[in-house]
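K.L.:
only the shape, not the letters, is given here:
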């Protein structure tokens, strides 16, 4: 009877009212938002951060190197601490160690885990020998895991694509055109590069449902066989563009975001590369154009001046209220 009650308590299904309250609380406190700086989805809150540990491999692969080394160091110290406590619980099982000394037990664990080889201290009891055997197995597994993760991190292809700080809207061939800049910062080339531009904004359906609509913005040129020079991606705002008739205020009200995604193949390692960047409404400059960064030298060669990569200049003195 008691067992049946415990099963009902721990495994009971939530009622419809409880599910409704949970759904409402999730809607009132959204946890996922689009970051405006790096184009990635960022989660807020401690619970969401801890949720990353449900997939520890991807978490340890994607965090910065400093975080990876810190976690590996903490786990290494935790393993030695746990085994040091276990050695102390077995009494005087370590020769030439001070009785009850935590630090002697800790550094004996370090010698065992690192397969350094014993000096004065060594196990002398069956209990200590059993712990040494268990720690040796732990050492093999820990070393293999850390080495494998480090190798996987090194083998991942990294991309260094610089996007302009701002997107601009300026006339091109008589048509208002949305433009962004991208540049490959590595010496090698990105082959079969393809750049896509997306426009996100909040909309209300006929039924009154709020949705986040994603539009694909067609570009005048969305691919290049070899991406080694700066690339200016251009979207003409014509009668087919979702930006047609948009104003700065309307974009702010709909929480509009411009997302740029670039894919390609690394010339050196022949692996796929991905890069993305987002622009908020305030990072889209109207009636502005990028400063020309190409110039010809006296010896007849063409150079790129990256010092002016992010600079813009005004094209129209009086700003229009909307994109006509």
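P.N.:
Thanks, I have the structure now. Model, not experiment: these values are computed from the prediction.
K.L.:
hey, let's count contacts and neighbours off CA atoms from now on
P.N.:
OK.
K.L.:
which residue comes closest to residue 149 once chain neighbours are left out?
P.N.:
residue 61 (6.9 Å; C-alpha to C-alpha, 6 or more residues apart in numbering).
K.L.:
what is the helix or strand hosting the one you found packed up against?
P.N.:
Applying DSSP states H and E as the criterion places residue 61 in helix 56-62. Contacts defined by 3 or more C-alpha pairs under 8 Å, 6 or more residues apart in numbering; DSSP states H and E place helix 56-62 against helix 126-155.
K.L.:
buried stuff in the helix it packs on?
P.N.:
127-129, 131-132, 135-136, 139, 142, 149-150, 153 (16 or more other C-alpha atoms under 10 Å).
K.L.:
now do stretch 280-288
P.N.:
280-281, 283-288.
K.L.:
need the residues that contact the helix holding residue 61.
P.N.:
52-53, 68, 149, 152-153 (C-alpha atoms under 8 Å, 6 or more residues apart in numbering).
K.L.:
please apply the same query to stretch 294-303.
P.N.:
Residues from elsewhere that reach stretch 294-303 (C-alpha under 8 Å, 6+ apart): 304-305.
K.L.:
also this one, for the comparison:
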């Protein structure tokens, strides 16, 4: 008989057609409201955002600072740094480019502060530039040095006959060329069911796997849960399993050679993505010299049984 497990952190309450709290890529699908923010959150924010968004924010902040100081130099009198050009736009451009030279501490020498006010502003701006670029350098190092797993999971979750029974399977591989050392995986099944009070509740089960830990993984690992009499899915037919309000939540950890420490990755599957009576095609083969060739494009490829 299947044994329920304690709530793994997702909560028991639910409703019909409730969204998963974990996205397929392992990111959170929870909308936070009334969350208090403070300056300590900045580091986590800049570490976790995408590279495109990170550099877009840097360019935006850099441009905005130069615009502000460019206007400031025009406001105190552009003659404090160079000869006036006669129009506000041309004077602003001179102020903008002088601000860029000061902010980056380049100092080409063509424009220089002459008055005491301009010197004070330039000194203050140079300090802001040094602090800003130190901050950006720290963020870049943090983003590059943050230990991250780089696993790819198959897009499909499959249900097929296996050793005279049925089994649910999915595959994963390491996107890097390094070898995964001692990978260990935990798979939790969440089923949303209606109880006698007409309330929808989540029931959680930790699935027993054919293998939950191996020594190392250079190619592909197929994760298999056999549906036997101890499985929470044993009482359902194939079509019923396909139509369940159910999710798989996956946590895998392994020792990553690149960072010399353990890394973790989360993933999830919705049973709407379940394919029935198919099997995975082989993603590895041997070349003419006998070397193993791993085709990453075949990770999710299936064929009829």
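P.N.:
Here it is on my side, so go on. The model shown is predicted, which means the values in this text are computed figures rather than measured ones.
K.L.:
work out the TM-score between the chains.
P.N.:
Overlay of the two chains. TM-score (TM-score structural alignment, normalised by the length of structure 2): 0.80; 287 aligned residues with a C-alpha RMSD of 3.4 Å.
K.L.:
now the helix holding residue 61 of structure 1: which residue numbers in structure 2?
P.N.:
Aligned by TM-score structural alignment, helix 56-62 of structure 1 falls on residues 42-48 of structure 2.
K.L.:
that stretch vs structure 1, average distance?
P.N.:
Mean deviation of stretch 42-48 of structure 2 relative to structure 1 after superposition (mean C-alpha distance after the TM-score superposition for structure 1): 1.6 Å.
K.L.:
swap in stretch 180-187 of structure 2?
P.N.:
Stretch 180-187 of structure 2 sits 1.4 Å off on average (mean C-alpha distance after the TM-score superposition for structure 1).
K.L.:
against structure 1, where does that stretch fall?
P.N.:
Counting by TM-score structural alignment, stretch 180-187 of structure 2 corresponds to 190-197 in structure 1.
K.L.:
return the distance of the matching stretch from the chain's centre.
P.N.:
In this view, stretch 190-197 of structure 1 has its centroid 20 Å away from the chain centroid, taken as C-alpha atoms, centre = their mean, to the nearest Å.
K.L.:
how about the strands in the stretch 51-200 of structure 1?
P.N.:
161-163, 167-172, 175-184, 190-204 (DSSP state E, counting those that start in this stretch).
K.L.:
same thing with the stretch 201-324 of structure 1?
P.N.:
Under DSSP E, counting those that start in this stretch, the stretch 201-324 of structure 1 gives strands at 210-217, 223-227, 231-236, 257-266, 272-279, 284-286, 288-290, 294-296, 302-304, 312-314.
K.L.:
pick the most deeply packed of these.
P.N.:
Of all the strands of the stretch 201-324 of structure 1, strand 288-290 carries the top mean neighbour count, a mean of 23, counting by mean count of other C-alpha atoms under 10 Å.
K.L.:
and that one, which stretch of structure 2?
P.N.:
The aligned range for strand 288-290 of structure 1 is 278-280, by TM-score structural alignment.
K.L.:
please apply the same query to stretch 261-268 of structure 1.
P.N.:
Going by TM-score structural alignment: stretch 261-268 of structure 1 matches residues 251-258.
K.L.:
residues contacting the matching stretch, please?
P.N.:
149, 178-187, 261-267.
K.L.:
do that again at 10 Å, thanks
P.N.:
Stretch 251-258 of structure 2 is contacted from outside by 26, 145, 147-151, 176, 178-188, 212-217, 261-268, using C-alpha atoms under 10 Å, 6 or more residues apart in numbering.
K.L.:
flag every buried residue along stretch 21-40 of structure 1.
P.N.:
35-36, 39.
K.L.:
what's the closest of those residues to residue 77 of structure 1?
P.N.:
Each of the buried residues of stretch 21-40 of structure 1 was scored against residue 77 of structure 1 by C-alpha to C-alpha, and residue 35 proved nearest at 34.8 Å.
K.L.:
before we move on, the earlier item: would a markdown table of the contacts of helix 56-62 of structure 1 with distance to residue 174 of structure 1 be doable?
P.N.:
Formatted as a markdown table, the contacts of helix 56-62 of structure 1 follow (distance: C-alpha to C-alpha, whole Å):
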| residue | distance to residue 174 of structure 1 |
| --- | --- |
| 52 | 49 |
| 53 | 53 |
| 68 | 52 |
| 149 | 53 |
| 152 | 50 |
| 153 | 48 |
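K.L.:
between these, which is nearest residue 238 of structure 1?
P.N.:
Distances from residue 238 of structure 1 to the contacts of helix 56-62 of structure 1, taken by C-alpha to C-alpha, are shortest for residue 52, at 42.9 Å.
K.L.:
which residue, other than its chain neighbours, is closest to the closest one?
P.N.:
residue 59 (6.1 Å).
K.L.:
same deal with residue 120 of structure 1?
P.N.:
The nearest residue in space to residue 120 of structure 1 (C-alpha to C-alpha, 6+ apart) is residue 96, at 6.3 Å.
K.L.:
and the one you found, what pairs with it in structure 2?
P.N.:
Using TM-score structural alignment, residue 96 of structure 1 lines up with residue 83 in structure 2.
K.L.:
so how many other residues sit close to that match?
P.N.:
12 (other C-alpha atoms under 10 Å).
K.L.:
that one: what's it in contact with?
P.N.:
Counting by C-alpha under 10 Å, 6+ apart, the residues that residue 83 of structure 2 touches are 77, 91, 94, 111.
K.L.:
I figured residue 107 of structure 2 hits residue 122, correct?
P.N.:
No - proximity of residue 107 of structure 2 to residue 122 does not meet the contact threshold set by C-alpha atoms under 10 Å, at 11.0 Å.
K.L.:
tell me, what's touching these two both at once?
P.N.:
98-99, 101.
K.L.:
quick one: contacts for residue 135 of structure 1?
P.N.:
Residue 135 of structure 1 touches 79-80, 83, 109-110, 112-115, 129, 141, counting by C-alpha under 10 Å, 6+ apart.
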